[in-house]
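> Quick one, what's the 3D model for this:
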Amino acid sequence: MKNKLMVDCETLDIGERPVLLSIGAVVFNDQQIQDYFEYFINKETAISEGFTVSQSTLDWWDQQDPDARAYAFNGEGDIQEALKALVQFYELNECTEIWSKG
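I've put the predicted structure just below:
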């Protein structure tokens, strides 16, 4: 049975290279969810790599529930480590597809 990876990210822009606040993913097949992945990123590590922030997205975040905002902006991880960990998660679970909106 083929494993697939579904990815969801919280971001600070809607452009091609937005700052990632977090990456969430699940491995699944036609029968069940196999495994979970979650990584919270320090936004400054992404900004230093040239990822983008838009004022309209910051404004949107300002309108969200304070607990949700605090949760999203609490990352301590490095963007490069987050992306490497996601690739390793994909490979470890022998995924054949990636699903994501956007």
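
> alpha carbons only for contacts and neighbour counts from here, please
OK.

> Now the most centrally placed residue in the chain. Nearest residue, chain neighbours left out?
For the chain, the residue sitting closest to the mean C-alpha position, by CA atoms, centre = their mean, is I23 at 1.9 Å. Counting by CA to CA, 6 or more residues apart in numbering, I23 lies nearest to C9, which is 4.6 Å off, once chain neighbours are set aside.

> mind listing what the one you found touches?
Residues near C9 by CA atoms under 8 Å, 6 or more residues apart in numbering: L20, L21, S22, I23, G24.

> Please list the outside residues in contact with the longest helix along the chain.
For the chain, the helix that runs over the most residues, judged by DSSP state H, is helix 79-92. Helix 79-92 has contacts (CA under 8 Å, 6+ apart) with L5, L20, I23, V27, F37, Y39, F40, I41, N42, K43, T45, A46.

> quick one more, to check against the first:
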Amino acid sequence: MSMELNAAIDIETLDRAPTAVVLSIGCAVFNRAGGILGTFHRVLSKLEQHRVGRTVGVDTLAWWKEQDEQARVLLTTPGDSVSGALHDLRHFLDSHAVAGVYGYGADFDNATVRSLAQTFGVDEPWHYRKNRCGRTVVALAGDRIALPERVGTHHNALDDAIFQARHIAAALNALNTEN
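Now for the predicted structure:
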């Protein structure tokens, strides 16, 4: 079994476009056994992002109103500096020497974090060659894997990242791939 570490990243946003206001970023570093070896979570300043033109979707706002109260608290939580959080995420990923960063969708989580970094003029938190799609890996594994137990709050970026890390690890093992 490979000893490489990977990371699963999840974000909560106010739009479905890569230019979305990002409410929070969650990240879980995992090994092939599905063990979680480190976590990162930041709630980001919405005001800071509004000021630079990040987008908000009316349909996404309506969707948030239908979510559990534990998830909706994110809408009113003051956030950290976006640049500072992105620097911290880069340091977190570098400190674990991750081989790949898996988003749950080829064109959303990773692309939105990249867009956010570009908007704020900071280095991307990981090299583009480390981009991975968790949904693709899980789909390829198909019915050879079972869903891991879901704990925490749905639409909490860290809880979702941990779930996705365990799901992706199971898929990688079923496919017997390196990363």
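
> Can you calculate the TM-score here?
After superposition, the two chains reach a TM-score of 0.90 (TM-score structural alignment, normalised by the length of the first structure), with 101 aligned residues with a CA RMSD of 1.3 Å.

> just to revisit the earlier point, against the second structure, what's the mean shift for the longest helix of the first structure, could you check?
Helix 79-92 of the first structure, aligned to the second structure and superposed, deviates on average by 1.1 Å (mean CA distance after the TM-score superposition for the first structure).

> okay, and that helix goes to which residues in the second structure?
Helix 79-92 of the first structure lines up with residues 82-95 of the second structure when matched by TM-score structural alignment.

> Buried residues of the matching stretch, list them for me.
Of the residues in stretch 82-95 of the second structure, V82, S83, A85, L86, H87, D88, L89, R90, F92, L93 count as buried by neighbour count, 16 or more other CA atoms under 10 Å.

> Okay, now stretch 33-48 of the first structure: how far is its last residue from its first?
End-to-end span of stretch 33-48 of the first structure (CA to CA, to the nearest Å): 35 Å.

> Let me know the helix or strand that the spatially closest residue to A157 of the second structure that is not a sequence neighbour is in.
Leaving aside its sequence neighbours, A157 of the second structure sits nearest to G26 (CA to CA, 6+ apart; 4.5 Å). Using DSSP states H and E, G26 of the second structure falls within strand 22-30.

> Report the aligned residue range of the first structure for the next helix or strand after that strand.
Next helix or strand after strand 22-30 of the second structure toward the C-terminus (DSSP H and E): strand 36-43. Here strand 36-43 of the second structure aligns to the first structure at residues 33-40, judged by TM-score structural alignment.

> Would you agree V27 of the first structure is in contact with C95?
Yes - taking contacts as CA atoms under 8 Å, V27 of the first structure lies within contact range of C95: 7.5 Å.

> Now for these two: what residues contact both?
In contact with both V27 of the first structure and C95: N3, K4, L5, using CA under 8 Å, 6+ apart.

> what are the ranges of the helices in the second structure?
Going by DSSP H, the second structure shows helices at 46-51, 58-65, 69-72, 82-96, 109-119, 134-141, 157-175.

> Touching the match of strand 36-43 of the second structure from outside, list them.
21-28, 72, 74-77, 82, 86, 89.

> List the contacts of G77 of the first structure.
Counting by CA under 8 Å, 6+ apart, G77 of the first structure makes contact with Y39, F40, I41, N42.
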